[in-house]
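Trainee: Could you look at this predicted model? Sequence included:
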Amino acid sequence: MASTAGVAPEVGAPPPEESGRRRGRTGYLLLIPGVVWLALFFVIPFYSLVATSLYDPNGSVFRGYEMTWEFSNYWHALQDYWEPLLRSLWYAALATLICLVLGYVLAYAIAFKAGRWKNLMLVLVIAPFFTSFLVRTLSWKLILADDGLVVNTLQALHLMGADGRLLATPFAVIAGLVYNFLPFMVLPLFASIDKIDHRLIEASSDLYANPFVGFWKVTWPLSLPGVVSGTLLTFIPAAGDYINAQLLGSPNQRMVGNVIQNLFTQANDYPAAGALSMILMILIVVMVLVYVRKAGTEELL
């Protein structure tokens, strides 16, 4: 057998060390577009928001604002707007819970029962995204209108008083949140449930577990990554939403997103708006970290 130990490298070929360095530089070069994107659309806006939250509250749009490290802006924002802040978290949590129940049933049915209709049902789940978020919410305003079909039907069945209404109530706002963010719950749940091995479920039945015990001991733990991902994807945008509260609610259902929008665009109180935005962001980050740790899925971070 001929030995290759003494074979010389090809003429003009770079040494192995130089080739390895080139591959390393190529990897770093591929990171540049992502780094530039994050810097332009996350780091710089985030720094601007933090700076805005620490402006001198005595400034104005006309006179300008000065960076004075006014941490008291956070305390004043909490004092003035704690009600819409808590209301937003409550509405978002309730909408997320409803989406979890409805989305889990739907994702389970698509994964295990849909058969050859699976792809079609997935398309129907994401079909609402083909239209504008604003148009979808306005459609709910028509559905829940005082002279609409739903209210008239409930009144005809004597399930609602003659002067009862659904629009401009917490029910309407939460219903809008559930409708608009349900696909964010269904898709991660489907991706997780669809990977479950059917033989594990059959094994639980062979071990004399009833359907409820089999679901709780086998299906639910295996689908937990999808549950965590879906609840995060639903809760986070729902907590900061303001379209549903503005179109389907009243001032009594005002959420923190409506307050922030009003402070930025109408009241021109930039320090309060920035401080309230940072408070909401900090609360959500802390809640997400605690939730993920309690759920035992730290690897999702």
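Mentor: Good, I have the coordinates.
Trainee: Going by C-alpha atoms from here, please, whenever you check contacts or count neighbours.
Mentor: Fine.
Trainee: so who does G20 touch?
Mentor: Contact partners of G20, counting by CA atoms under 8 Å, 6 or more residues apart in numbering, are absent.
Trainee: Give me the distance between it and L30.
Mentor: Separation of G20 from L30 (CA to CA, to the nearest Å): 16 Å.
Trainee: Quick one: the helices in the stretch 151-300 of the chain, in order.
Mentor: Ranges of helices in the stretch 151-300 of the chain, per DSSP state H, counting those that start in this stretch, are 170-193, 198-206, 211-214, 220-222, 224-240, 243-248, 256-265, 270-295.
Trainee: any chance of those in TSV, plus mean neighbour count and distance to M67?
Mentor: Formatted as TSV, the helices of the stretch 151-300 of the chain follow (neighbours: other CA atoms under 10 Å; distance: least, CA to CA, whole Å):
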stretch	mean neighbour count	distance to M67
helix 170-193	23	37
helix 198-206	13	60
helix 211-214	14	59
helix 220-222	14	49
helix 224-240	22	26
helix 243-248	22	31
helix 256-265	18	17
helix 270-295	18	10
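Trainee: Comparison target, given below:
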Amino acid sequence: MFAAVATVPTLWLIGFFIVPLGIVWLYSFGTNASLTEIEISGTFSNYSRALDPLYLGILWKSILVAAATTVICIVVGFPVALAIVFSSNKWKPWLLLAIMLPFWTNLLIRTYALIAVLRREGYANQSLGWLHDNLGGLLPLVGLPAPGAYEPLELLYNNFAVIFGLVYVHLPFMVLPLYAALDRLDKSLIEASLDLGAGHFRTLLAIVAPLAAPGIISGVIITFVPALGAYLTPDLLGGPDSQMIANVIERQFKRANDWPFGAALSFILMYATFIAIAFQAMKSRQAEARQ
């Protein structure tokens, strides 16, 4: 019975995932024989070229941006997940729906909406300009000089815009695993901690966070990995100095027509991701063994 059910998904996985991935992996050991042909020669020159300081610097910057995105998602998502857990049964489904609502809209549309918010004439600068003009007019009333004309902030086409966009896109991926872990939490432990004199912050760090560790680990993985390989957000929101490794890979396949080098960069990113996941799994097993 299991074999009959698993046959079709297994064939689909092999035919449309493993085989194409294997072909791209073989490309990483090849060279361009012509504009349309790739010769699989077994060379490691593409991998050695990928270790050039220029590309390593871009990869390292991508890791830092993905890490910053993950940390911000944890800081923002943990209180949100906690608030949903402790909300009433009437409001909990609606709050979860609000978290999942962005999935109903295409990523490209959401990214262009962010451009409308962050550009110089966008809603963010318009709101800040309104606050500047209205609240700034109150300063002479308290003996302070009136501020000058409002200068719009450069909120777009820089690293800030990239991280802001990545947090906006990946925040639901952090909130949902955290909610799943916190919802199974024994709330009597929190009450006992508070009754014994621990404050809310200490209870959060000493009781809630360790018990929610599986959700935190899951959220970190499914946030960090997609953010590391993000292409659309840095391409549309970032500037010349804000490109990530996925944008470099895209240029190799499209503009430079250097598929072997693009394949090598892709698999270096994949190797790094597998190593990070394996390291996290090893740490999780060690933590479970100590408990």
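Mentor: In hand now; what should we look at? None of these values were measured; they are calculated from a predicted model.
Trainee: Now the TM-score, please.
Mentor: The TM-score (TM-score structural alignment, normalised by the length of the second structure) is 0.87; 272 aligned residues with a CA RMSD of 2.1 Å.
Trainee: circling back: can I get the helices of the stretch 151-300 of the first structure in TSV with distance to L85 of the first structure?
Mentor: Shown next, in TSV, are these (distance: least, CA to CA, whole Å):
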stretch	distance to L85 of the first structure
helix 170-193	15
helix 198-206	43
helix 211-214	38
helix 220-222	32
helix 224-240	9
helix 243-248	13
helix 256-265	5
helix 270-295	8
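Trainee: And those: which comes nearest F62 of the first structure?
Mentor: Proximity to F62 of the first structure (CA to CA) singles out helix 270-295 among those, at 12.2 Å.
Trainee: and that closest one, how far from the second structure on average?
Mentor: Superposed on the second structure, helix 270-295 of the first structure shows a mean distance to its aligned partners of 1.2 Å (mean CA distance after the TM-score superposition for the first structure).
Trainee: Hey, what's the angle from that helix to helix 256-265? Just curious.
Mentor: On the basis of axes from the mean of the first three to the mean of the last three CA atoms, to 10 degrees, helix 270-295 of the first structure is oriented at 150 degrees to helix 256-265.
Trainee: centre of the chain versus helix 270-295 of the first structure, how much separation?
Mentor: Relative to the mean C-alpha coordinate of its chain, helix 270-295 of the first structure is positioned 13 Å out (CA atoms, centre = their mean, to the nearest Å).
Trainee: So for the second structure, which residue is the most central one in space?
Mentor: Computing the C-alpha centroid of the second structure and ranking residues by CA atoms, centre = their mean puts A227 first, at 3.2 Å.
Trainee: quick one: the corresponding residue of the first structure for that one and P251 of the first structure, what's the gap?
Mentor: Using TM-score structural alignment, the equivalent of A227 of the second structure in the first structure is A238. From A238 of the first structure across to P251 of the first structure, the span is 18 Å (CA to CA).
Trainee: With L283 of the first structure instead?
Mentor: From L283 of the first structure across to P251 of the first structure, the span is 23 Å (CA to CA).
Trainee: ditto for L263 of the first structure
Mentor: Counting by CA to CA, the gap from L263 of the first structure to P251 of the first structure is 15 Å.
Trainee: Mean deviation, stretch 60-69 of the second structure versus the first structure?
Mentor: Mean deviation of stretch 60-69 of the second structure relative to the first structure after superposition (mean CA distance after the TM-score superposition for the first structure): 1.0 Å.
Trainee: residues in the first structure matched by that stretch, start to end?
Mentor: Here stretch 60-69 of the second structure aligns to the first structure at residues 86-95, judged by TM-score structural alignment.
Trainee: Tell me the buried residues in the matching stretch?
Mentor: With burial defined by 16 or more other CA atoms under 10 Å, the residues of stretch 86-95 of the first structure counted as buried are R87, S88, L89, Y91, A92, A93, L94, A95.
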